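**Q** Next one to model:
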Amino acid sequence: MKKLNIIILTVLLSGIFPALVFAQQKGDALLQVPLGVQSYSFRNHWANGVESTLDIIQQMGFKELEGGAPRGMSAAEFVKLCKARGISIPSTGTGFEALEADPQKVADQVKALGAKYVMVAWLPHDGDFTKANADRAIKAFNEGGKVLAENGITFKYHVHGYEFQPYGDGTLFDYIVEHTDPKYVSFQMDVMWTHFGGADPVALLKKYGDRWVSLHLKDLRKGAPKDMTGLTGPENDVVLGTGELDIPGILRESNRIGIKHMFIEDESDEELENLPKSIAYLKSLTY
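**A** A predicted model of the protein is given here:
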């Protein structure tokens, strides 16, 4: 009877307080999701050979790729080459104007890759990001996101830092989150750009919880100047764990809120040297 009571209590707790039952143990790996990479990390390699670039990605141990078929190659052929190397494509990207103009066309392109997510990484603006820019984005996100959701695709906006212009009691990023429909609009946190724009990645993960569905992992050189342009030189993109970002704290909070996809994005000019170091760092992190 005592054993039965323990089983019943465990079942009840798992439904009410799942974190109490499934809490991570000391020594467990902080990286709880498949190792992913953003295809932009290999921007200097695709033109030299798609298959050879995918071989590098495979050899580094990446299991997920965020991106799409390089110019001149069909989605079907690219998917075939990735699949042969054990690489899936859960997420891809599109331009803001493409989403605004024809979200169904975007949906068809995403489905051709077998992806479930599509992100926009930049919003049109001239100089400072303004409320008018945010309002245009909100309209396109809600309308386009609805079409994508009807096609079984989750739309996400990739935060780039300039959205943290002060507005009201918060920022224009807060304004965008508050005025977009959670059924149709999710978010991808680029942790470096979030920090670069003056925000706290861990605090924002806590604040908006499951509105976040994926991360771009990168680090900023210690002491590098920061602003709200969303732009900085490649020398300021450094190996994970060597810069200003609290990567362990970010991973802990991401695990807590249930983020399933994390993509390293290396924008340095030493990506082939830096990526293996970033991978080793991530794999070294434990609770």
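**Q** From now on I want contacts and neighbour counts done on CA atoms only, so please keep to that.
**A** Will do.
**Q** any idea how far the closest residue to Gly249 other than its chain neighbours lies from Ile279?
**A** In space, and not counting its chain neighbours, Gly249 is closest to Val202: 6.6 Å by CA to CA, 6 or more residues apart in numbering. Counting by CA to CA, to the nearest Å, the gap from Val202 to Ile279 is 21 Å.
**Q** can you check Gly223 too?
**A** As judged by CA to CA, Gly223 and Ile279 stand 23 Å apart.
**Q** For the two, indicate the residue with more neighbours.
**A** Ranked by neighbour count (other CA atoms under 10 Å), Gly223 and Ile279 place Ile279 first, with 18 against 9.
**Q** Assumed that one was part of a helix.
**A** Yes: per DSSP: H, G, I helix; E, B strand; the rest coil, Ile279 lies within a helix segment.
**Q** Let me see the contact set for it.
**A** Applying CA atoms under 8 Å, 6 or more residues apart in numbering to Ile279 gives no contacts.
**Q** For the most centrally placed residue in the chain, what is the enclosing helix or strand?
**A** Centrality entry for the chain: nearest residue to the mean C-alpha point is Leu215, 2.8 Å, by CA atoms, centre = their mean. Applying DSSP states H and E as the criterion places Leu215 in strand 212-217.
**Q** tell me what that strand is packed against?
**A** strand 186-190, helix 191-196, strand 261-264 (3 or more CA pairs under 8 Å, 6 or more residues apart in numbering; DSSP states H and E).
**Q** so who does Lys277 touch?
**A** By CA under 8 Å, 6+ apart, the contact list for Lys277 reads 239-240.
**Q** what separates it from Phe22, distance-wise?
**A** Lys277 is 30 Å from Phe22, by CA to CA.
**Q** same question, Thr180
**A** 32 Å.
**Q** The two: who's more crowded?
**A** Using other CA under 10 Å as the criterion, Thr180 and Phe22 rank with Thr180 on top: 19 against 9.
**Q** helix/strand/coil for that one?
**A** Classified using three-state DSSP, Thr180 is coil.
**Q** Now Cys10: closest residue in space that isn't a chain neighbour?
**A** Actually, residue 10 is Thr rather than Cys. Closest to Thr10 by CA to CA, 6+ apart is Val21, at 7.4 Å.
**Q** Proceed likewise with the subsequent sequence, for comparison:
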Amino acid sequence: MNLSTIAAQLYTLRDYCKTEADLEQTLRKVKEIGYKAVQVSGIGPIAPEKVKELADAAGLRICATHVGFDALADDFDNTVQKHKLWNCKYVGLGSIPEEYRTSAEGYATFAKKASEIGKKLKEHDLQFIYHNHQFEYQKYDGRTGMDILREESDPSAFGFELDTYWVHVGGVNPVEAIHQVKGRMGVVHLKDLEIIDHKQVFAEIGQGNLNFKAIIDACRETGVEWFVVEQDVCRRDPFESLAISFQNLKQYI
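**A** Next comes the predicted model:
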């Protein structure tokens, strides 16, 4: 990890990315914090060409995205075209569709379907990556949903984008989970967890209880390329939250 590989997930700033004018201002603020890249997710209906123009003007790379499964399955050509325009290799899926997440058979079916999409993406030099939440760690006959995704998918076509917060909530050590997907994760989501009034809450990197030195070391050891800061809910201005996380991450460079 170095300064140029730390990115901000725009989903954190989704309320400030609804229009072209909002996105322009948001990207400028992100760059002023110190980030050199963003992941595009949760923004308003803004033309891909305009997104590219605004990112370039702010001096920010687009390192990854989150797109809907429908965009991958039913609008494949446009999805490829958009990522090529953005010079963005990593095509992310934020969650498994609900119809696949209730059984071992569902997870296995999804793993195979997503692998086929991933193979098609590889023909265009793009990489499918899957972002987890906590529900993938429910067990089915002794295997978690995540185990099934990892074991039933094509390792060359189905990549991962582990979320450190949700892995921990799922009852797994993020360091262990990172090593389990060695060679299959080019993008990681860094998110801390704090306990407030006996409840778990999202926190800025370094403000919570996760061991980020060990997490960053594991990411380095397993070939992670992009370190993306995401915070689903912020208890202060989200730009301030991203700034705190960025400053705290710098100690691991």
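**Q** Once they're superposed, what TM-score comes out?
**A** The TM-score (TM-score structural alignment, normalised by the length of structure 2) is 0.89; 248 aligned residues with a CA RMSD of 2.3 Å.
**Q** Over in structure 2, find the residue span the longest helix belonging to structure 1 aligns onto.
**A** Determined from DSSP state H, the single longest helix within structure 1 is helix 131-150. With TM-score structural alignment applied, helix 131-150 of structure 1 matches the range 104-123 in structure 2.
**Q** what does stretch 245-257 of structure 1 give?
**A** By TM-score structural alignment, stretch 245-257 of structure 1 lines up with residues 210-222 in structure 2.
**Q** Please point out which parts of that stretch sit buried.
**A** Neighbour counts over stretch 210-222 of structure 2 (16 or more other CA atoms under 10 Å) mark 210, 212, 215-216, 218-219, 222 as buried.
**Q** so where do the helices sit in structure 1?
**A** Taking DSSP H as the test, the helices found in structure 1 are 2-16, 18-22, 50-59, 75-84, 96-101, 103-113, 131-150, 172-178, 191-196, 201-208, 247-257, 271-284.
**Q** report the angle between the axes of the last one and helix 247-257?
**A** Angular relation of helix 271-284 of structure 1 and helix 247-257 on a 0 to 180 degree scale: 60 degrees, by axes from the mean of the first three to the mean of the last three CA atoms, to 10 degrees.
**Q** how about Ser74 of structure 1, what's its match in structure 2?
**A** Ser74 of structure 1 maps onto Ala47 in structure 2, by TM-score structural alignment.
**Q** same deal with Trp122 of structure 1?
**A** The alignment partner of Trp122 of structure 1 in structure 2, by TM-score structural alignment, is Ser95.
**Q** What of Ser41 of structure 1?
**A** Under the alignment by TM-score structural alignment, Ser41 of structure 1 pairs with Thr12 in structure 2.
**Q** count of neighbours near that match?
**A** Counted with other CA under 10 Å, residues neighbouring Thr12 of structure 2 total 21.
**Q** What lies in contact with stretch 201-211 of structure 2?
**A** Contacts of stretch 201-211 of structure 2 (CA under 8 Å, 6+ apart): 165, 190-195, 212, 231-234, 241-242, 244-246, 248-249.
**Q** Can I get the helices of structure 1 in TSV including distance to Asn236 of structure 1?
**A** Formatted as TSV, the helices of structure 1 follow (distance: least, CA to CA, whole Å):
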stretch	distance to Asn236 of structure 1
helix 2-16	44
helix 18-22	37
helix 50-59	23
helix 75-84	30
helix 96-101	26
helix 103-113	32
helix 131-150	27
helix 172-178	24
helix 191-196	10
helix 201-208	18
helix 247-257	16
helix 271-284	13
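**Q** Identify whichever of the helices and strands packed on strand 212-217 of structure 1 lies nearest to Ala69 of structure 1.
**A** strand 261-264 (17.2 Å; CA to CA).
**Q** List the contacts of that closest one.
**A** With contact meaning CA under 8 Å, 6+ apart, strand 261-264 of structure 1 is reached by 33-38, 64-66, 213-218.
**Q** between those residues, which is closest to Asp135 of structure 1?
**A** Using CA to CA, Val213 comes nearest to Asp135 of structure 1 of the contacts of strand 261-264 of structure 1, at 22.3 Å.
**Q** my guess is that closest one contacts Lys260, does it?
**A** Yes: with contact defined as CA atoms under 8 Å, Val213 of structure 1 counts as touching Lys260 (7.0 Å).
**Q** more crowded one of these two?
**A** Between Val213 of structure 1 and Lys260, counted using other CA under 10 Å, Val213 has the larger neighbour count: 22 against 14.
**Q** got the contact list for the counterpart of the more buried one in structure 2?
**A** Here Val213 of structure 1 is matched to Gly186 in structure 2, going by TM-score structural alignment. Shown in contact with Gly186 of structure 2 (CA under 8 Å, 6+ apart): 90, 159-161, 223-226.
**Q** what two of those are the furthest from one another?
**A** Farthest pair in those (CA to CA) is Tyr90 and Gly223. Separation: 14.5 Å.
**Q** So the two - more neighbours on which side?
**A** Set side by side, Tyr90 of structure 2 and Gly223 show unequal neighbour counts under other CA under 10 Å, the larger going to Tyr90 at 25 against 17.
**Q** residues touching the more buried one, list them.
**A** Contact partners of Tyr90 of structure 2, counting by CA under 8 Å, 6+ apart, are 63-65, 126-129, 186-187.
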